[in-house]
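Novice: I'll drop the sequence and a predicted model, then ask my questions.
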Amino acid sequence: MMVNYDVLIVGGGAAGFFTAINVAENNSKLKIAILERGKEMLTKVKISGGGRCNVTHACFVPNELVKFYPRGEKELKGPFHQFCSGDTIEWFEKHGVELKIEDDGRMFPVSDSSQTIIDCFVSATKKLGIEVLTGQSVQSIFKGDGYWKVETNQQSYKCGKLVMTTGSNPKIWELMQTLGHSVVQPVPSLFTFNIKDARIKNLMGVSALASVKVKDSKLKASGPLLITHWGMSGPGILRLSAWGARELAAKNYHFTLQVNWLHEMDFESAMETLKELKEEHAKKLVLKFCPFEFPKRLWESLLMASGIAVETKWADVSKKQLSDLTNQLTNGQFQVNGKSTFKEEFVTAGGIDLKEINFKTMESKVHENLYFAGEILNIDAITGGFNFQNAWTGGFLVAKAITEA
């Protein structure tokens, strides 16, 4: 038996729920259902931001906001002029969820719990009569004359408008390819670097503001760098992994990472600072006098890497040692051998080719009445609430297009 809906949304995540709620609020007469393959919905929302849900980012200018998207920057400009971070804040406030801004611009619910967002979505779907059907694994999608047919492991569904919000789901990408869509080959984004190196071996938990660069490439980033037991992580590394997702995949995650522990200070300036220190504090221990804002344990490790013993006085540091130390500080080279996923917040670079989407409506250019929102598209961002903002904006535009059609 076939079950009929006006709007069928495949994928019970952030984009799926946001789309469904906005469609129902724009037109209460439409019969809407969300199909979710898992037993639970909104699982990624639950774990995001360490269980606090990083809803969006306090960047309110569309032309600035797009710069946080390694893929999707050009295409999202128009959509963000329609629905931006400020609109997200307003939307959640209207639905009883107050957000707060942290020092780094990330925005969370005041409750500091992702459950607040989940409760907001679940209660809205109940209030609006949206059916949420779990355990529905899509087997096939068929385009009829003026309708869509979706077969799951449990049921056959028919709808006038079909919305795909399945995130990074390879099976759905395959189904979309059979319908004539192109998929940009997915590769991981937002990952940390595996590095085994004596200089950082016992420094787990040490953090410094640094600039990082992939040797022999144009890839570079900066931000806090965190030393972990498997290598390097932190915002600077994650940014580099996002912007370099394709290039680093092509290198099979084996490359040389150049680290400037002094952020933007160059070799000459650092050398000058160290020479002055050598003159002024000749009789003092090198270990005790570090001229930079710098974790002491890292300073000690880089001294040793430069051949300077901890009991050495500044007067006894040779020219070569000074040069080696400056090099370690401004251009430390580390061999990266592989990657690790950043927490459970797995983000993929890849998905439906953006050339096949109308970014005014988020409708497919290949098929009428087929819409996309969220990470199913070849759009991804660095951490900080940007991936969710893409989901909200896409969902808003889909809902608008469906209800104004």
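Specialist: Great, that's in hand.

Novice: CA only for contacts and neighbour counts going forward, please
Specialist: Will do.

Novice: mind listing what's buried in stretch 38-50?
Specialist: 41-42, 44-49 (16 or more other C-alpha atoms under 10 Å).

Novice: ok, stretch 307-321 next?
Specialist: The neighbour-count check on stretch 307-321 (16+ other C-alpha under 10 Å) flags 308, 313-315, 317, 321 as buried.

Novice: in three-state terms, label residue 299 for me.
Specialist: Three-state call for residue 299 (DSSP: H, G, I helix; E, B strand; the rest coil): helix.

Novice: let me fix that: residue 268
Specialist: Secondary structure, three-state DSSP: residue 268 is helix.

Novice: next, find the distance separating it from residue 301.
Specialist: 21 Å (C-alpha to C-alpha, to the nearest Å).

Novice: same question for residue 255.
Specialist: Distance, residue 255 to residue 301, by C-alpha to C-alpha: 22 Å.

Novice: which of these two has more neighbours?
Specialist: Neighbours per residue (other C-alpha atoms under 10 Å) separate residue 255 from residue 301, with residue 301 holding more: 20 against 16.

Novice: dropping in the other structure now:
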Amino acid sequence: MKKELVPAQTVAVIGGGAAGFFGAIACAEANPQLTVFLLEKTGKTLGKVRISGGGRCNVTHACESAAQLVQHYPRGGRQLKEAFRQFGTDETVAWFARRGVQLKTEADGRMFPVTDSSETVARALEDAARQAGVQVLLNTSAEAIELLPEGGFELTLSGAGASSLPPLRVAKLLIATGGHPKSGGYDWLRALGHSIAEPVPSLFTFNVPASPLRELPGLSVPLARVQLAGEKLQYEGPVLVTHWGLSGPAVLKLSAWGARRLSELQYTGTALINWLPVHTDETLRAWLQEYRHQNGKKIIGANPILGLPQRLWRTLATEAGVGAETRWNELPAKAQSKLLELLLRTPLGVQGKTTHKDEFVTCGGIPLSEVDLKTMQSRRVPGLHFAGEVLDVDGITGGFNFQAAWTTGFLAGRAMANK
């Protein structure tokens, strides 16, 4: 790096994740005359891209329109509707296709590279950045950011990669540092004049230490309804029983929509699981009566009903007080009522959450009201842009958080390229 840099010709991106890379690439490609630096505080970039989707990288989600896309964001989707019109699912698919990454759509709408390898996506981003001339500085942080009187910013760098570097002066700055589980990570943005929506975790699983299902790890039910007792929060979808409690898309989506309320509850409460959400109390009671009449001699625990997994059915029957050899025509009314209750409302005491630290997603960050959503530029500090999870926007599981990163990164990068 040169000792003296002309701010008008230099921009910087802080954060080497999906949003940061996309912003840096968009900026450098739109204006090759610029010097674009990308600062990453760790020794590797695109960490979340590489581990997401079990190492496959859920790049985006198949949505026909921006109106459909915004429905999957508990926070920020409505405000980003126009941004998604500018750069949405179709544009993301085309962007990666031009760089040799073909995407495929799975039955649930999630889109992955045909290679089923996140490295394909990471390499495409790294290659695009290199070809565009982006200068990636690893192990480099911005220790301090100073607004310059003449416009632009001076970054005081720290870290092993910055030991011999002078302060970096840039005309424009993109913040793409991701979400911070602790609000202290945003102190320097407050110092620049921004307020912060308090960050709290989103997309997490439930810890259930005293679960009657604890002997069923790995059991999956394709459609169940999860509700928090005493709350309106509920979601339907696949549910996975784990050795620590509950997971699966229904739980993850519930945690996203209820992120702030669950934080207020300190992640404790009772989750009610409806294993047969197509039924109500009345319809299930009627169905059981008819089934019992026609199958009176069948041993209850050995014959699951309505497609329920054998292990789950046997556990629920035991919890209802049904003996191992009890037949339907021998079942007491009290045990039948208990069984019906468990089928529709199995109570599980939630005591905390579990989040994969590398896949951490937060709600909170820079309020979208403080950002020009056409350019992702701060309304309070000219030349300061934001992209990705540093913004108060987050999606449910299924590729939506990456799509928000691509969209906001692209718009921010293109805007920074303009004089």
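Specialist: Yes, it's here. Keep in mind that what you see is a predicted model, and the values were worked out from it rather than measured.

Novice: TM between them?
Specialist: Laid over one another, the chains give 0.97 as their TM-score (TM-score structural alignment, normalised by the length of the first structure), with 405 aligned residues with a C-alpha RMSD of 1.4 Å.

Novice: residue 318 of the first structure -> the second structure?
Specialist: Aligning on TM-score structural alignment places residue 318 of the first structure opposite residue 332 in the second structure.

Novice: got it, and residue 393 of the first structure?
Specialist: In the second structure, the residue paired with residue 393 of the first structure according to TM-score structural alignment is residue 407.

Novice: host element of its match?
Specialist: For residue 407 of the second structure, the element it lies in under DSSP states H and E is helix 400-417.

Novice: average offset of that helix relative to the first structure?
Specialist: Average distance, helix 400-417 of the second structure versus aligned residues of the first structure after superposition (mean C-alpha distance after the TM-score superposition for the first structure): 1.1 Å.

Novice: how far away from the center of its chain is that helix?
Specialist: Put simply, helix 400-417 of the second structure sits 16 Å off its chain's centre (C-alpha atoms, centre = their mean, to the nearest Å).

Novice: which parts of the second structure are helices?
Specialist: Remark: helices assigned in the second structure by DSSP state H are 18-30, 47-55, 66-69, 81-86, 89-98, 118-132, 187-191, 249-257, 259-264, 281-294, 310-319, 333-344, 400-417.

Novice: any chance of the ones you listed in CSV, with distance to residue 155 of the second structure too?
Specialist: As requested, those are exported to CSV (distance: least, C-alpha to C-alpha, whole Å):
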stretch, distance to residue 155 of the second structure
helix 18-30, 17
helix 47-55, 24
helix 66-69, 36
helix 81-86, 29
helix 89-98, 31
helix 118-132, 22
helix 187-191, 12
helix 249-257, 35
helix 259-264, 34
helix 281-294, 63
helix 310-319, 57
helix 333-344, 57
helix 400-417, 17
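
Novice: out of those, which one sits most buried?
Specialist: Mean neighbours per residue, mean count of other C-alpha atoms under 10 Å, is largest over these for helix 18-30, with a mean of 28.

Novice: the first structure: matching residues for that one?
Specialist: Using TM-score structural alignment, the residues of the first structure aligned to helix 18-30 of the second structure are 14-26.

Novice: count of neighbours near the aligned residue in the first structure for residue 368 of the second structure?
Specialist: In the first structure, the residue matched to residue 368 of the second structure (TM-score structural alignment) is residue 354. For residue 354 of the first structure, the count of nearby residues is 21 (other C-alpha under 10 Å).

Novice: list the contacts for residue 354 of the first structure?
Specialist: The contact partners of residue 354 of the first structure, by C-alpha atoms under 8 Å, 6 or more residues apart in numbering, come to 72, 75, 377-378.

Novice: state the distance from the aligned partner of residue 110 of the second structure in the first structure to residue 66 of the first structure.
Specialist: The equivalent of residue 110 of the second structure in the first structure is residue 106 (alignment by TM-score structural alignment). Going from residue 106 of the first structure to residue 66 of the first structure by C-alpha to C-alpha gives 15 Å.

Novice: check residue 47 of the first structure too.
Specialist: On the measure of C-alpha to C-alpha, residue 47 of the first structure and residue 66 of the first structure end up 24 Å apart.

Novice: what's the closest non-adjacent residue to residue 214 of the second structure?
Specialist: Nearest non-adjacent residue to residue 214 of the second structure, counting by C-alpha to C-alpha, 6 or more residues apart in numbering: residue 243, 5.9 Å away.

Novice: correct me if wrong: that neighbour contacts residue 217.
Specialist: Yes - using C-alpha atoms under 8 Å, residue 243 of the second structure makes contact with residue 217 at a distance of 5.0 Å.

Novice: tell me the counterpart of residue 60 of the second structure in the first structure.
Specialist: In the first structure, residue 60 of the second structure lines up with residue 56, judged by TM-score structural alignment.

Novice: what about that match, neighbour count?
Specialist: Around residue 56 of the first structure there are 26 other residues, counting by other C-alpha under 10 Å.

Novice: what sits against it?
Specialist: Counting by C-alpha under 8 Å, 6+ apart, residue 56 of the first structure makes contact with 85, 88, 106-108, 384-386, 388-389.

Novice: around the residue nearest to it when sequence neighbours are not counted, how many other residues sit close by?
Specialist: Nearest residue to residue 56 of the first structure, sequence neighbours excluded (C-alpha to C-alpha, 6+ apart): residue 385, at 4.0 Å. Counted with other C-alpha under 10 Å, the neighbours of residue 385 of the first structure add up to 22.

Novice: can you check residue 306 of the first structure too?
Specialist: 19.

Novice: residue 254 of the first structure versus that one, what's the distance?
Specialist: The spacing between residue 306 of the first structure and residue 254 of the first structure, counted by C-alpha to C-alpha, is 25 Å.

Novice: need the counterpart of residue 184 of the first structure in the second structure.
Specialist: Under TM-score structural alignment, residue 184 of the first structure pairs with residue 197 in the second structure.

Novice: just checking, that match touches residue 367?
Specialist: Yes - using C-alpha under 8 Å, residue 197 of the second structure is in contact with residue 367, at 6.2 Å.

Novice: quick check: neighbours shared by these two?
Specialist: By C-alpha under 8 Å, 6+ apart, residue 197 of the second structure and residue 367 have these common neighbours: residue 392.

Novice: which stretch of the first structure lines up against stretch 76-93 of the second structure?
Specialist: Against the first structure, stretch 76-93 of the second structure falls on residues 72-89 (TM-score structural alignment).
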